[in-house]
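1. what follows is a predicted structure for the sequence shown.
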Amino acid sequence: MKIAIGGNYKIACEAIDYLLEIGISKHDILVCTNKNDQEMDGWQPSLKKSAKRLNLQIVQLEELYDIEDLVFISLEFDQIIKTQKFNSSNLFNIHFSLLPLYKGVYTSCLPLLNGDKVSGVTLHKIDDGIDTGEILTQTSFPLPLDLNGYGLFTAYMNNAVNLFKSSIKNILSNNFTFKPQESVGSTYFSRKSLDFSNIKIDFRQSAYQVHNQIRAFSFRPFQLVKIDDFTVSHSVISENRSIVKPGQFAQISNSKRTYSTIDYDVYVYADRLNEILDAAKDNNLAFIQERHEEGFSFSEKNSQGWDALIVATYHNSIDVVKFLVDVKANLNSVNNNGTSVLMYAMTQAVTSNDFRSMEYLIKHGSKIDHCDYSGKSLLEYAEDHGNISVLNFLKNI
């Protein structure tokens, strides 16, 4: 049996890692990369780069057509699958929605725009329609009111990884049943559904709808919402009734405005990521606490993949580190190279001989066995560099 993974990003990279982990031979794994995969890690890891590191065979889609004992799994794949060209019928896809809802595109935007309370990921059979195949299994998760488009994409990715891992053995052993998608409740959206080149917030709606617009269109790797000259981080619905025309605003401060809608005012906050990262570097706990009270997300990252916890950890800003851990920042956040928070903590511990951040992070759930995108773990780095103090510290954890 040959197993082909087509796609990109974290889900595809972790899929090939997991196949090897469960004992699938490298000779039985084929990788089909997206056309835009430049073999460079960025805000998401590159499947092509990962496959080459693991010495897996990279093939073109056409090379899969004649393989009879093929299992093909599409994981954010960018090419259309025409089932009649395949000799195998074992063709699957993980789609980012709870099918039959949101077939097509923009699944990180539309559920938020529509005010959905839940979303999920679906493993389904590929047929000749667009995300219309029979369902094998699904998993759902809640959509909190402060979740934005980037956060939803991240939730999809994490849940898709888990769904793949929990389902792949059943797929390979042909131990599954299908459920046809229902027609009632089915929705589809094409690329023409939204125009991301011309995003304008419509304030002639309720505060809830305005808030949903702002968070739905907030996806930092690609865009943030702009209202006139104001680049927006996030919004919060106030308890104050609007008394002026929708769309009018009052400047509360350089970084905060209140906009009127058809019912309640909405607080709109300017993007302050750079200031947050500077405060994390300087151990400015008061500034970080103030931003937390205003609803700023500490999961947002700059172009290098650094978030507040990574920066605070690297600079040994122990007060900020503890606060961010306590408010549920991601203890296993990684930068664009897959370098984890704990790896940054190790770097500063070697320099300062201060292991407080490492100890606090491990105690609260940071993973020691995480591997970066080059395939190396914290322990391997410590051994390679002869960091005796780190090795001794880890022995006593």
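-> Received it, and whenever you're ready, just let me know what you need.
2. okay, CA-based contacts and neighbour counts for the rest of this
-> Noted.
3. quick one, helices of the stretch 51-200 of the chain?
-> Under the criterion DSSP state H, counting those that start in this stretch, the stretch 51-200 of the chain contains helices at 110-113, 149-172.
4. make a markdown table from these and add distance to Lys2 and mean neighbour count to it.
-> As requested, those are arranged in a markdown table below (distance: least, Cα to Cα, whole Å; neighbours: other Cα atoms under 10 Å):
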| stretch | distance to Lys2 | mean neighbour count |
| --- | --- | --- |
| helix 110-113 | 36 | 22 |
| helix 149-172 | 10 | 19 |
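5. dump those into TSV; add distance to Phe189 as well.
-> Listed next are the helices of the stretch 51-200 of the chain as TSV, based on distance: least, Cα to Cα, whole Å:
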stretch	distance to Phe189
helix 110-113	9
helix 149-172	16
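6. among these, which comes closest to Gln44?
-> Of all the helices of the stretch 51-200 of the chain, the one in closest proximity to Gln44, counting by Cα to Cα, is helix 149-172 (10.2 Å).
7. packing partners of the closest one?
-> helix 9-21, strand 118-125, strand 135-142 (3 or more Cα pairs under 8 Å, 6 or more residues apart in numbering; DSSP states H and E).
8. how much space is there between the residue most central in space within the chain and Glu62?
-> The centre of the chain sits closest to Thr154, judged by Cα atoms, centre = their mean, with a distance of 2.0 Å. Counting by Cα to Cα, to the nearest Å, the gap from Thr154 to Glu62 is 31 Å.
9. so Gly6, which state does it fall into?
-> strand (DSSP: H, G, I helix; E, B strand; the rest coil).
10. let me see the contact set for it.
-> By Cα atoms under 8 Å, 6 or more residues apart in numbering, Gly6 lies in contact with 12, 31-34, 72-77.
11. what's the closest of these to Leu285?
-> Ala12 (37.8 Å).
12. count of neighbours near that closest one?
-> Here the number of neighbours of Ala12 (other Cα atoms under 10 Å) works out to 30.
13. likewise for Ala279?
-> Ala279, neighbours per other Cα under 10 Å, totals 20.
14. here comes the other one, which I'd like you to weigh against the first:
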Amino acid sequence: MIRRDINNLMKPLICIAGQNSIAVNGLRLVIERYPECRICYIPSNADKGLNHWQPSLIKKAKEWNVQKVDLEDIYHEEELIFISLQYSEIIKTRKFKSKHLYNLHFSKLPKYKGVYPAIHSIINGESEAGVTLHYIDDGIDTGDIIAQQVVNIEIDDTARDVYIKQSECAFKLFEIYLEHLIEGNCFTYPQPALGASYYSKTSINFSELHFDFNKTAFEIHNKFRALNFREYQMPVFSNWQILKTEILTEKSTQKAGALLEETEAYFVIATIDFDLKLTKDYYPALWLACEQGDVARFNHAVSFIDNLDLRNQHGWNALIIASYFGHVEIVQKLIEHNVNINMTNYKGTTVLMYALSYFEKTGNVAPFKLLIESKPDISLRDDFGKDIKDYIVEKSLNQLLSVIS
């Protein structure tokens, strides 16, 4: 239920519904520009109130003391301005008294209505993607268009790369048009029928990702990079995750799909036209070595790794993993490789906090002391507002206070 204030009843109610950075940044902008208005939010179902690779709208809204509501709470609001920023539910406009219902869709409509627009844009060989601000009607991303912007899709961009570009572009568009949305003076035009496309949730079965190599190198390259989104999935070939692909200059002379070469670093396969190089993804091997303390496997994997600070889908990187499992030799090697000693997971938990957990479990202080010698920032606070000293005191491990002083 919406909180009522007799002095604010005539002011618009601005509702931000959605998830991820676009919704968080959008809500922040509304608060900054319209503090006199009533403001509320509706999170997507996937938002559990904790940051992941994207920030949590629930978490930020709580920090800003913004009221959380359900759709049913706002249907009757005549002065409602509803803005969907990556909201996951279908909006039924007939239930709303207000007609000021807007959506920021991550495609250049009328193309790529529905879901996975970045993935489908890449698979289809597009050179640009876009974002569209439009009215919400009873269709799926079919409302009249208010404004659009485009972003380039480079030849090696992955779905993750395109999504980040779209998120940044979408917020810029939102900044420009927020005042028009609030005042209700948007110029619009209907979406054309020609060039339109739509993709449902069943358009991609992520549990069964198959590659048809009886295609051109360009088509196969596009499929691999379209499925490259480490937080969700990575493309696989011959039991290897594939980090990236490259279209070679050599024309294929063997049957499409033939394995022409395999080294420790890559595969080369034939296609309909040009050979294609598939680079093996050694990050899983690196992270497993850090977990198991396998120095030989670590040394081997490192030679194929560009960014040792890269985090896995859970937000852990090599140093976090090695510190949590107490593998001092690997921690030392990572420090020698100049990794970021102040790296955190998605919730702000520092490497030092993970080493503290290892000490708490085992009584072995070696990883903790080794990290301290590298002079990490001990003032860093996690999402719960605590630093390493707070946890030492909370866990009654006061013998470590002298180590960090």
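-> Perfect, I can see it now. Only a predicted model underlies this, so the values are computations on that prediction, with no experimental measurement involved.
15. TM-score for these two?
-> Aligned and superposed, the two chains score 0.74 in TM-score terms (TM-score structural alignment, normalised by the length of the first structure); 349 aligned residues with a Cα RMSD of 4.0 Å.
16. picking that back up, if you rank the contacts of Gly6 of the first structure by neighbours, which is first?
-> Ala12 (30 neighbours).
17. over in the second structure, tell me which residue corresponds to that one.
-> When the second structure is aligned by TM-score structural alignment, Ala12 of the first structure is paired with Ala23.
18. what span of the first structure lines up against stretch 113-121 of the second structure?
-> The aligned range for stretch 113-121 of the second structure is 103-111, by TM-score structural alignment.
19. and the matching stretch, how far apart are its ends?
-> Stretch 103-111 of the first structure: ends 12 Å apart by Cα to Cα.
20. gap between it and the chain center?
-> Here the centre of stretch 103-111 of the first structure is set off from its chain's centre by 14 Å, with Cα atoms, centre = their mean, to the nearest Å.
21. for Ile16 of the first structure, find the nearest of the helices of the stretch 51-200 of the first structure.
-> Using Cα to Cα, the nearest of the helices of the stretch 51-200 of the first structure to Ile16 of the first structure is helix 149-172, at 10.5 Å.
22. residue range for the closest one in the second structure?
-> Using TM-score structural alignment, the partner range for helix 149-172 of the first structure is residues 159-182.
23. mean deviation of the matching stretch from the first structure?
-> When the first structure is overlaid, stretch 159-182 of the second structure sits 1.7 Å from its aligned residues on average, using mean Cα distance after the TM-score superposition for the first structure.
24. report the distance from that stretch to the chain centre.
-> Using Cα atoms, centre = their mean, the offset of stretch 159-182 of the second structure from its chain centre is 15 Å.
25. and stretch 253-266 of the first structure, by the same measure?
-> So, by Cα atoms, centre = their mean, the centroid of stretch 253-266 of the first structure is 29 Å from its chain's centroid.
26. touching, Leu352 of the second structure and Phe368? I think so.
-> Yes. Leu352 of the second structure is within contact range of Phe368, at 6.5 Å (criterion: Cα atoms under 8 Å).
27. please enumerate the shared neighbours of the two.
-> Ser323.
28. compare these two (neighbour count), which wins?
-> Between Leu352 of the second structure and Phe368, counting by other Cα under 10 Å, Leu352 is the more crowded of the two (29 against 25).
29. ok, the more buried one - contacts?
-> 323, 368, 371-372, 376, 388.
30. let's see that with 10 Å instead.
-> Neighbouring residues of Leu352 of the second structure by Cα atoms under 10 Å, 6 or more residues apart in numbering: 319-320, 323-324, 341-344, 358, 367-372, 376-378, 380, 387-388.
31. how near is Arg160 of the second structure to Asp141 of the second structure?
-> From Arg160 of the second structure to Asp141 of the second structure the distance is 22 Å (Cα to Cα).
32. oh, I was asking about Asp382 of the second structure
-> 38 Å.
33. more neighbours, these two?
-> Set side by side, Asp382 of the second structure and Asp141 show more neighbours around Asp141, with 28 against 17, by other Cα under 10 Å.
34. which residue lines up with that one in the first structure?
-> Counting by TM-score structural alignment, the partner of Asp141 of the second structure is Asp131.
35. since we're on the closest residue to Gly130 of the second structure other than its chain neighbours, how many residues are nearby?
-> Counting by Cα to Cα, 6 or more residues apart in numbering, Gly130 of the second structure lies nearest to Val150, which is 3.9 Å off, once chain neighbours are set aside. Val150 of the second structure has 17 neighbours, counted by other Cα under 10 Å.
36. what lines up with Val150 of the second structure in the first structure?
-> Per TM-score structural alignment, Val150 of the second structure is aligned with Ser140.
37. isn't that match up against Thr122?
-> Yes. At 8.8 Å, Ser140 of the first structure counts as touching Thr122 under the criterion of Cα atoms under 10 Å.
38. give me the common contacts of the two.
-> 97-98, 156, 159.
39. nearest to Lys256 of the first structure, of these?
-> Tyr156 (30.4 Å).
40. list the contacts for that closest one?
-> Applying Cα under 10 Å, 6+ apart, the residues contacting Tyr156 of the first structure are 11, 95-97, 107-108, 119-122, 139-141, 150, 162.
41. would you mind measuring from it to Leu394 of the first structure?
-> 33 Å.
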